[in-house]
Each structure stands twice: as C-alpha cells, then as structure tokens.
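> What follows is a protein structure lacking sequence information:
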C-alpha cells in the first residue's frame, strides 16, 4: 500500500482518522440540536431544520469548524456542551501504536486538523496524543481550512516538509484532493471514520481500514 522508503513526513488528520468520528457526529447531529431546541423552546425537528440548514451553508469553510462561530450563532457555549459528552471521545484502532512506530522509524508525525483549538485542547486532555507528534496545527492557525488550495503552502512555511515524500491520512475526500493537487505525494482515505456507521467510499483514494496494515518498518 505504501513504499515507506519514499516517505519522510506523515501528516495526520484528527477527527475520523486518529479519533473515532462518532463523538463529533453524535454532538453535532444529536446532542447540540437537543440543547438548542430546549434553549429556544422549539421542537427537536425545528431545531434540526434550522441547524442543519446552517451546517450545509458553512460546510467546508473555516466557520464550519469554528466553535466561536457556532457559539455566537446558537447562543450556546459549544465548548462547555462538548465537555458534557467528552466521555464519548475515543481512538480509532491502533492509532497510538501507529504514531509510535512512525516516530520510532525516524519519520516526522504531524497533526494537521481543521478542528478549532477549543475542540483540539479538549480532545488532547481526554486522550493525550500530543506527546506522539513533532508538531500540531489547526487550520485556524493559518486562517484557511485544509480544503483550501493555499492551506498547504502556508503549512509548508512552518513544517518544511518535502511534498513528494509526504503522506497525508485523512477522512475527508475534499481535503485529500486539495492535498493531492498541492503536490502531496501520498494520500490515504479512511474507510470507516465513525465506528457506529458503515464504511465510506474513498473513491479514487486507497482506503485505510486499520493502522496495523500500514505500520512502517522499524529502523
């Protein structure tokens, strides 16, 4: 699947790649609509209608990932609400072992997420993955989502990776296409980002089922 001899840097998404996307799907599709319905004294169906319309409008933009934006939009403290269900945050199988083996092989492991810093900090408190990375970056640090074609050049100014010798693993097809078009040499999709849902069609990208299938060779 991967020729590790040609890879120096591994860029990894967080939600749906290292972490189970179940937490995020549950929060945005179920828990937040419930809380919004109670706060606005409307039905759950009306709450979902209003919120999902806004989600569709902003999906793929920096606003979609910005907790400050959604706090202002809903009038609710999104970080505080996420804290109420943080016990649902979980790892995808063999994620930590993969990170350990990447570092042990002498390669760089870099977290590159669209998650807002409020969400990133909460998840690192719950599952301290930060010790396994050479760097951790949110797209909010650069003012562009990973879907934007200029994101990768801004990241490159900080990380200095070699485009052809870099692997990106991400559950977003839009992000994978953006990275590929920017010159990232190797890209892998994630077949089942949410453990409670079925497999995702990774289309033109090779799909990763479990990290154990791509452990790099030890030095």
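Nice, I can see it. Since the model is a prediction, treat every value here as computed from it, not as a measurement. Numbering: from 1, shown residues only.

> rest of the way, CA atoms for contacts and neighbours
Fine.

> did I read that right, residue 137 in a strand?
Yes. Under DSSP: H, G, I helix; E, B strand; the rest coil, residue 137 falls within a strand.

> hmm, who's touching the longest helix along the chain?
When the chain is parsed with DSSP state H, its longest helix is helix 44-58. Helix 44-58 has contacts (CA atoms under 8 Å, 6 or more residues apart in numbering) with 29, 33, 34, 36, 37, 64.

> What of stretch 122-137?
Here stretch 122-137 makes contact (CA under 8 Å, 6+ apart) with 83, 86-87, 89-90, 96, 99-100, 103, 108-113.

> alright, now check it against this:
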C-alpha cells in the first residue's frame, strides 16, 4: 500500500459499498437471501429461482438499473427494500474506515461520497452507520442518470461539484469504475484489497489497494 502524497490531494472521493462498508451485506443479499426469498414468494425451487435470476443479473450488470431498487422490485415482483430490511443487521463498517474519515476531515480535505447505490439503499445504510457527518456531499449516480462506469457520470460530477481531477483521490472496490475515473483524469486512485470480509483478498490488477485505513493516513 503506497504512502499517499497528501500535499497534492485536495478532494477525496469515496465509494460506499465494499470501500467504507463491508460488501458482505450486499453479496449475501443478492446471491443468497434474494434468491431464497424470490423462490419462496413465487412458489418455486431455489434452483429454479437462481436459473431465472442469473441471466437478469448478467444482462443488467454495470448499468444504472443494476443498482436501482425500483427496477428490481418491478422486475422481480417483490419489494426489494423490505427484503433488504430482513438482512440489515449485516450492514457493517470496514475496519478503521471511520478513523480514516475523521482524519481526512480534520485535515481539511474536501470529502465527497460517490456511490452507485440507489437512494433507498443509501438511506438504509446511513440509518445504521453514521457516515453523513464526515461528508460535504453524498452523491448517488442515480442523481445524474449515469453509473460511475459511464464517462458521463464524471462529466456530471465535475459540473456539479467543480473538483480538480489532478488533485483528487478516489477509492473504489470496482476496477471498471476506477478505470473510468482514470480516463477522466483522476490522478490518485486506490482499489480495495478485501471489500467482502468473508471472501478474502482479491486481485486489484493494475491498481494499488487499500489494506489498512489506519495506515493510509500516514503523512497526513
């Protein structure tokens, strides 16, 4: 994990799920809880539910509707928000993420959350984990109509908050999103080594990765 050139960074852009929050909640919900409840609610086997859901997931991955609870509620004929409440006890902060947030805020950095999470998902998580006070803005890609994977998201973000990409740090656990940020010109990029605490470390390919948030503030 590199020592960051904090003197060259004015703005810190942070993802939420898998970056500040443990991705276990989302992975468990979409891969285990939702298929099981879908099977129960529609009176089919779990195997049949998984067979029906898999192509839907693959077709919509990386697009704005993939992150939209309204889309999935309509598509699957059930209330995704209500089902998420059934597993909300699994929502958890990643180790020392709050220490990191407090440090960069007190150092006078501009701190902005940029998440693909639907506003309902964002609200659900903020009800359980007190993140809002650390941020100048909490931005959902649904506000702009483009996911972070899309170059138009970055144009909209620039028009909205007027940040300098060359003096910005962006941390995200999704490699295509980091590549989209790099194309836009964001100079300082970090992936996350272990976004899901139950799945172990992942290969972050060409990106350096956050392994310990407490160590990340060295030199701040």
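It's in. What you are looking at is a predicted structure, and each value in this text was computed from that prediction instead of being measured.

> And the TM-score between them?
Overlay of the two chains. TM-score (TM-score structural alignment, normalised by the length of structure 1): 0.98; 218 aligned residues with a CA RMSD of 0.8 Å.

> sorry, back to before: for the longest helix of structure 1, grab the matching residue range in structure 2.
Using TM-score structural alignment, helix 44-58 of structure 1 lines up with residues 46-60 of structure 2.

> And the corresponding residue of structure 1 for residue 109 of structure 2, how close does it get to residue 173 of structure 1?
Using TM-score structural alignment, the partner of residue 109 of structure 2 in structure 1 is residue 107. Note on residue 107 of structure 1: its distance to residue 173 of structure 1, by CA to CA, to the nearest Å, is 25 Å.

> Equivalent analysis for residue 2 of structure 1, please.
In terms of CA to CA, residue 2 of structure 1 sits 19 Å off from residue 173 of structure 1.

> Ok, residue 74 of structure 1 next?
Residue 74 of structure 1 is 28 Å from residue 173 of structure 1, where distance means CA to CA.

> all strands of structure 2, in order?
Per DSSP state E, structure 2 carries strands over the ranges 11-14, 110-115, 137-140, 168-171, 188-192, 209-210.

> which strands and helices sit next to the longest one?
Under the contact definition 3 or more CA pairs under 8 Å, 6 or more residues apart in numbering; DSSP states H and E, strand 110-115 of structure 2 sits against strand 11-14, strand 137-140.

> Could you export those to CSV, including columns for distance to residue 51 of structure 2 and mean neighbour count?
As requested, those are arranged in CSV below (distance: least, CA to CA, whole Å; neighbours: other CA atoms under 10 Å):
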stretch, distance to residue 51 of structure 2, mean neighbour count
strand 11-14, 34, 21
strand 137-140, 30, 19
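
> could I get those as JSON lines with distance to residue 157 of structure 2?
Compiled in JSON lines, these are given as follows (distance: least, CA to CA, whole Å):
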{"stretch": "strand 11-14", "distance to residue 157 of structure 2": "11"}
{"stretch": "strand 137-140", "distance to residue 157 of structure 2": "9"}
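
> If you count neighbours, what's buried in the match of helix 44-58 of structure 1?
Buried residues in stretch 46-60 of structure 2, counted by 16 or more other CA atoms under 10 Å: 46, 49, 50, 53.

> Which one of residue 2 and residue 173 of structure 1 is surrounded by more residues?
Counted by other CA atoms under 10 Å, residue 2 of structure 1 and residue 173 do not tie: residue 173 has more neighbours, with 18 against 14.

> Now do the same for the more buried one: its match in structure 2.
In structure 2, residue 173 of structure 1 lines up with residue 175, judged by TM-score structural alignment.

> quick one, what contacts the aligned partner of residue 32 of structure 1 in structure 2?
Under the alignment (TM-score structural alignment), residue 32 of structure 1 pairs with residue 34 of structure 2. Contact analysis of residue 34 of structure 2 by CA under 8 Å, 6+ apart lists residue 83.

> ok, residue 89 of structure 2 to residue 127 of structure 2 distance?
Counting by CA to CA - residue 89 of structure 2 and residue 127 of structure 2 are separated by 11 Å.

> again, but for residue 56 of structure 2
Note on residue 56 of structure 2: its distance to residue 127 of structure 2, by CA to CA, is 29 Å.

> ok, now residue 99 of structure 2?
Counting by CA to CA - residue 99 of structure 2 and residue 127 of structure 2 are separated by 19 Å.

> for residue 186 of structure 2, same thing?
With distances taken as CA to CA, residue 186 of structure 2 is found 31 Å from residue 127 of structure 2.

> Those two: who's more crowded?
The residue with more neighbours, out of residue 186 of structure 2 and residue 127, is residue 186; 21 against 10, by other CA under 10 Å.

> Find the nearest non-adjacent residue to the alignment partner in structure 1 of the more buried one, please.
In structure 1, the residue matched to residue 186 of structure 2 (TM-score structural alignment) is residue 184. Of all residues not flanking residue 184 of structure 1 in the chain, residue 163 sits nearest, at 4.7 Å (CA to CA, 6 or more residues apart in numbering).

> Minimum distance to residue 211 of structure 2: which of the helices and strands packed on strand 110-115 of structure 2 has it?
Among these, strand 11-14 comes nearest to residue 211 of structure 2, with 15.1 Å by CA to CA.
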